[in-house]
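**Student:** Next input, structure requested:
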Amino acid sequence: MPKPTIRASGRYDLILEQLLDAAETLFARQGVAGTSLQELAEAVGLTRTGVYHYVKGKDELLEHLVRGFTLETAERLTELTEEAERPAAERLREAVSSMAKRIAEHPRRFRLLLTSEDSFPELIAKQHRAARRATLDAMVSLIDQAKSEGGVRPIDTRLTAFSLLGVTNWMAFWYRPEQVGDLTPQQVADAMASIALDGVFSERASGADSMHAALALLEEDVSRLRQFVDAAD
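**Tutor:** Reported below is the predicted structural model:
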């Protein structure tokens, strides 16, 4: 595939994005196998030959779609696990918010990936599966780091990771701009992160020693239990 010149890169990016938009629409409606390169070309006003200036074929378009979501999400979350100078709870919130924002910006595109992954060509499917595993591993790592800092309740790490991923993934099926009024995708993502993490974060300040934090929670529970017992007497 010829590389775009600097002067032509703006048009190249524009046409490629139009091809991706057309692909997400046609793939969702007809399936990847049922969509021809000619249909994709006509959808953006190109000839079939003209499409080859941007992609080699349908598989490369699909790979762009996968990279734009699954691979880049895994890369960003992995980076967050390594930013040890920042509180883990802060990084966990950013991870959930960034995933939600990406989906809110392109819900139909992400929905396509979720519902079509069984029909991916093997190479793309392998990349997709590896990225999804990396995303889960990164989420587990962030939760464990937050737990060790005392900023998270004594919850099951993997169950929490699956729950947070499920909350963000489900946005692909309900999010529409008209559903959220004047809120921007970032504002929706931040609100979703707060709702999803309310049951995860401890009210104790993060960064405290984990044993002291756990002891404080136990003392709080014992105190509440005493109140119930006293009231019953």
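**Student:** Going by C-alpha atoms from here, please, whenever you check contacts or count neighbours.
**Tutor:** OK.
**Student:** Please determine how far the residue nearest the centre of the chain is located from residue 26.
**Tutor:** Centroid check for the chain by C-alpha atoms, centre = their mean gives residue 99 as the closest residue, at 2.9 Å. Note on residue 99: its distance to residue 26, by C-alpha to C-alpha, to the nearest Å, is 24 Å.
**Student:** Next: residue 224.
**Tutor:** Applying C-alpha to C-alpha, the value for residue 224 to residue 26 is 58 Å.
**Student:** So for those two, which sits in the more crowded spot?
**Tutor:** Using other C-alpha atoms under 10 Å, the more surrounded residue of residue 224 and residue 26 is residue 26, with 18 against 12.
**Student:** number of nearby residues for the residue lying closest to that one once chain neighbours are set aside?
**Tutor:** Excluding the flanking residues, the one nearest residue 26 by C-alpha to C-alpha, 6 or more residues apart in numbering is residue 35, at 6.4 Å. Residue 35 sits with 16 neighbouring residues when counted by other C-alpha under 10 Å.
**Student:** Second chain to compare with the first, below:
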Amino acid sequence: MSEILDQAMRLFAERGYDGTTLQDVADAVGLSRPNLYNYVKSKDELLVAMVEATARSAASSLREVRQRTDLDPAAKLRMLVRTLALRRAEQPEQFRTLDRSDQALPPEIAKKHLQSRRAVLREITALIEEGVTAGSFRPVDARITALSIIGMCNWVAWWFHPSPAHPAEPVAEQIADNAVQMVVRAAGRTPDAPTPLGAVELLRQDLDYLTRLLSADAEAGDPPGRE
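**Tutor:** Here you go, the predicted model:
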């Protein structure tokens, strides 16, 4: 079944979901169509397996990183982004298939795919908020920053082509470093310098962040700080 799913992902990525038939999948794995039915009954089953694998692995692996107590927020973010970027680099067909087929997915499959994407967004957003609260990160808009980071990782599936001379790990490390530099409070930069103006700038940033937080809570109808 693993080979069937791998070949189906490759074909879906190349031809699109609507442009691929079960006969194409059978030909790719060297089976007759009747024999393929012993493993899978429809293209929908292949998509369900693909989405379920994505939903189980992506969000859970990111959650494990975020919940570690031996790492500070910057180290967690670096590891989390590296994990996501490597996943896109090593499984590009899977991501491209779901991305290209998003509008054609049957409703139940589309719902699972959306849940998986939202789970990834929640984990990264929560980690950025953790870093802001701890004072490790600048008071950025956590959701916008998380979406920006996810965009960097997702694009790897489209432009990166691994080879022995161009492995995925250095690319993932660079993207992880870029993500950390987007948010971390870097010692020695003007807003963080121990000067009166630097202190005022830090206070202004923190007040801006608190204002956004209070506004979001007010719009949601919940008292500040409630989940």
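**Student:** TM-score of the superposed pair?
**Tutor:** Once superposed, the chains reach a TM-score of 0.76 (TM-score structural alignment, normalised by the length of the second structure), with 197 aligned residues with a C-alpha RMSD of 2.5 Å.
**Student:** Name the helix or strand for the residue nearest to residue 26 of the first structure, please.
**Tutor:** Secondary structure assignment for residue 35 of the first structure, by DSSP states H and E: no helix or strand.
**Student:** cool, the one 10 residues further on as well?
**Tutor:** Under the criterion of DSSP H and E, residue 45 of the first structure resides outside all helices and strands.
**Student:** In the second structure, what residue corresponds to it?
**Tutor:** When the second structure is aligned by TM-score structural alignment, residue 45 of the first structure is paired with residue 30.
**Student:** same question, residue 191 of the first structure
**Tutor:** By TM-score structural alignment, residue 191 of the first structure lines up with residue 174.
**Student:** Under the alignment, what does residue 122 of the first structure map to in the second structure?
**Tutor:** Per TM-score structural alignment, residue 122 of the first structure is aligned with residue 107.
**Student:** Kindly list the longest helix within the second structure.
**Tutor:** Ranked by residue count under DSSP state H, the longest helix found in the second structure is helix 107-134.
**Student:** tell me the average deviation of stretch 130-147 of the first structure from the second structure after fitting.
**Tutor:** Average distance, stretch 130-147 of the first structure versus aligned residues of the second structure after superposition (mean C-alpha distance after the TM-score superposition for the first structure): 0.9 Å.
**Student:** List the buried residues in that stretch.
**Tutor:** Neighbour-count burial for stretch 130-147 of the first structure, counted by 16 or more other C-alpha atoms under 10 Å, picks out 131-132, 134-147.
**Student:** which one of those is nearest residue 52 of the first structure?
**Tutor:** Checking these against residue 52 of the first structure with C-alpha to C-alpha, the nearest one is residue 131 at 27.3 Å.
**Student:** Spell out, range by range, the helices that occur in the first structure.
**Tutor:** 9-30, 37-43, 48-51, 58-66, 72-81, 88-105, 107-116, 122-148, 157-174, 185-197, 210-232.
**Student:** quick one: which of those helices is nearest residue 204 of the first structure?
**Tutor:** helix 210-232 (7.1 Å).
**Student:** one step back: can you tell me which of the buried residues of stretch 130-147 of the first structure is nearest residue 95 of the first structure?
**Tutor:** residue 139 (7.9 Å).
**Student:** Alignment lookup: that closest one to the second structure.
**Tutor:** Using TM-score structural alignment, residue 139 of the first structure pairs with residue 124 in the second structure.
**Student:** Distance check, the closest residue to that match other than its chain neighbours against residue 117 of the second structure.
**Tutor:** Nearest residue to residue 124 of the second structure in three dimensions, chain neighbours excluded: residue 146, at 5.6 Å (C-alpha to C-alpha, 6+ apart). Distance of residue 146 of the second structure to residue 117 of the second structure, given as C-alpha to C-alpha: 12 Å.
**Student:** Likewise for residue 64 of the second structure?
**Tutor:** Residue 64 of the second structure is 17 Å from residue 117 of the second structure, by C-alpha to C-alpha.
**Student:** which one of the helices of the first structure is the most hemmed in?
**Tutor:** Highest mean neighbour count among the helices of the first structure (mean count of other C-alpha atoms under 10 Å): helix 88-105, with a mean of 22.
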